[in-house]
Each structure stands twice: as structure tokens, then as C-alpha cells.
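A.B. asks: sequence? don't have it. structure:
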């Protein structure tokens, strides 16, 4: 089984178990025991239903995936916890992140020049304010100026201003998604 299929199946099994389903069986693939960082996204009827992830590898990938899958289902503050009767209408997506790369930028123009549209995810931080977009957000926000404006807004900052001392990191991701559901 490919890495993507393994991660998707494990994410679904973790959520199934959290909803009184069978116990998760983690495959014995050595790469699942290596440190890894991932995001798990749930979509129901094509709409976002939950998304939780880790930006940095701080535990084995299998553990990170299981934790984030359950978080996307039950702890995303934007949504009510997922119910068992919704699970068959939910499509799972997994993004496996590369390590964060700090970018030396002082202005919004430098940030735009440093980001690679369609390829990079971004973590923006100014003091306690922090926002992150995984690379596939470029599909919704293909204009780099808009991408950064929405990222600042997600961080709780003004979408119009670039604050002195703003820090920016980029990362890439491998993405996998379950096939589109058919009604």
C-alpha cells in the first residue's frame, strides 16, 4: 500500500475508533515511527468540516496523524464534534509537511518574492499572533497579495498592514485525498 493510502486509511480508522468503532490497527511500517508533522482535513458534502495539524515533527508520524485526525473530527473550534452518522459522508485529506524554513523578510514585498505560489505553505507570526496556510490554500487564494492578507487575518492581524518584526516561514507538503464521494 502506498504511503498516501496508508495515511488516509489510518486517519479514517482513528476517527472511526473515536466514534465507538473498532480499535485502530497501526501498520508496522518503519516510516510511521519516524518523527513527522501532518494536517488532517475533513470535508463533508464538499465543504470543510474540520482541519487540525502539526507544524513541526515532535512525535512519531502515526501518533501525530491519529491525534490530528481525531482533533479535526472533534476539536476544531469552528465546528461541532463529528457524529457517527456523518462519518460515511466525510472525505479525508492528509498533508505531510516538510520542516519549516525561516524566511528573512522585512516587508510584504520581500515576503511575496520569497513565497513560491502553489508550492509553499506559510506560517506567519507577529508577537502572540500566528496563522498558517497549507500549500493547497493557493487554489483558493492564487494571488500572493491576497494569500498574505488572508493569512494575516487568520492570525488575528489587520489584513492591510505588514507589521515590523513579522516572522515568516515556508514549508511544502505531500497531499493525499480520498476519492470524491458519490451520493
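C.D. replies: Done, it's in. Not measured: the values here are computed from a predicted model. Numbers count the residues shown, from 1 in each chain.
A.B. asks: From here on, just use CA atoms for contacts and neighbour counts.
C.D. replies: Will do.
A.B. asks: Would you point out which residue is most central in this structure?
C.D. replies: residue 39 (3.2 Å; C-alpha atoms, centre = their mean).
A.B. asks: element containing that one?
C.D. replies: strand 38-44 (DSSP states H and E).
A.B. asks: quick check: longest helix of this structure.
C.D. replies: helix 3-18 (DSSP state H).
A.B. asks: what about versus this one:
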């Protein structure tokens, strides 16, 4: 995927995007000399934490934009548009920790029967997207590790995130996608 140096650059870029937007209401430009690998389309999430607690998390699960541009956009959104939280204020900026997750393209997990998901998905390696009709929920790979979930808990909580019943992954017509991520943080 990307190097540690590129990951550090993305974290600084996300921090700069958030600070510039909150203090000046301006969206920063991507530097012209950005590494070509950061111009490739990739999925990305920016997670904000304050005192160890989630303060915002938004991203693009699919590779729909050049990575550096995606990071700028989702960083600003994580700070100002996460419906679970009020917008980050200028006085909070020093207390916020920025984390950037760079995602592989989600792949459909193919199984003969739903019970096989328990063997095909690995906690700590995979992130999950559960999809049924118009409902869709995503959890990053680090979430089940942080909450000490087993695979059953991970599947159930991804279903809940989608607004579905915890055992929806066992139902006909439910699609499960997995992806991996590289995580970089301050």
C-alpha cells in the first residue's frame, strides 16, 4: 500500500486540513509535489479521538478519489459533519488526536452458507461492510480489537451499525465485504 513516510504525511495533511477549515473556513489545496502514490484512488477514513474517546470518524470506503484529496475531504467531514457529535471547535484542536486509515478495495466475502463467515473473516486483519437493500454499515479493522470482540461480536456490531438486527449476517440476501487498512496516527 503506502510507506510510513507517506502515512505520516497524510496524518499531517489531515491535521492541517482540519485546523485550516475550523480556524479560517478554507479548504487546503493538495501540494503540487505530493508523491504520485498519494494521487492514486484509494479508500480512506479519518478518525478523531479526544482523551481516548471517539470524537468523529468519516471516510470513503471505496476508492473514489485520489488518496490525498480523499484525506483532506474526510478529515474536514470527521471534524464538522459526523452526526454523532457537534463540530470540533478551535479550542479543542490541541486535544484532538488524528488517525488516518488507508483502505484496500472492499471485496465480497463469498460463502456457501453464512456460518462460513466465522472462518473467512479475521479480527484484527479485516474491516467489514454489511449490506442489505439500502442498509449498509462499516466497521474498520481496529474497532473489534479496541473493544476486544470475537468474530461473532464483530459481525453482530457491523449489522447493528447498518441499522439491522445483530444476526442479520445469517439472513438470505445479506452481502458481506471485507477490506484491510493501514493505520497512521499522531
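C.D. replies: All right, it came through fine. What you see is a predicted model, and the numbers here were worked out from it, not measured in a lab.
A.B. asks: TM-score for these two?
C.D. replies: Superposed pair, TM-score by TM-score structural alignment, normalised by the length of structure 1: 0.91. Supporting alignment: 178 aligned residues with a C-alpha RMSD of 1.7 Å.
A.B. asks: ok so, going back, the residue nearest to the centre of structure 1 against residue 66, yeah?
C.D. replies: No. If you go by C-alpha atoms under 8 Å, residue 39 of structure 1 and residue 66 don't touch, sitting 10.4 Å apart.
A.B. asks: From the centre of structure 2, point out the most distant residue.
C.D. replies: Relative to the chain centroid, structure 2 (C-alpha atoms, centre = their mean) has residue 112 farthest, 28.3 Å.
A.B. asks: Next up, the contacts around the residue nearest to the centre of structure 1.
C.D. replies: By C-alpha atoms under 8 Å, 6 or more residues apart in numbering, the contact set of residue 39 of structure 1 is 51, 52, 53, 54, 65, 68, 69, 94, 95, 96, 97.
A.B. asks: go on, residue 95 of structure 1?
C.D. replies: Taking C-alpha under 8 Å, 6+ apart as the test, what residue 95 of structure 1 contacts is 38, 39, 40, 173, 174, 175, 176.
A.B. asks: try 10 Å this time
C.D. replies: Contact partners of residue 95 of structure 1, counting by C-alpha atoms under 10 Å, 6 or more residues apart in numbering, are 4, 7-8, 37-41, 53, 65, 134-136, 172-177.
A.B. asks: got it, and residue 147 of structure 1?
C.D. replies: 112, 117, 122, 133, 137, 138, 140, 141, 159.
A.B. asks: Correct me if wrong: residue 97 of structure 1 contacts residue 38.
C.D. replies: Yes. In this structure residue 97 of structure 1 lies within contact range of residue 38 using C-alpha atoms under 10 Å: 5.5 Å.
A.B. asks: Need the overlap of contacts for these two.
C.D. replies: Joint contacts of residue 97 of structure 1 and residue 38 (C-alpha under 10 Å, 6+ apart) are 53, 54, 55, 56, 57, 173, 174, 175.
A.B. asks: Now check the last one against structure 2: what is it aligned to?
C.D. replies: The reference is to residue 175 of structure 1. Correspondence of residue 175 of structure 1 to structure 2, assessed by TM-score structural alignment: residue 183.
A.B. asks: Next, please give the residue ranges for the helices of structure 2.
C.D. replies: Going by DSSP H, structure 2 shows helices at 4-24, 67-80, 117-120, 142-146, 151-161.
A.B. asks: Which secondary structure elements does the first one sit against?
C.D. replies: Other helices and strands packing on helix 4-24 of structure 2, by 3 or more C-alpha pairs under 10 Å, 6 or more residues apart in numbering; DSSP states H and E, are strand 43-50, helix 67-80, strand 96-103, strand 181-185.
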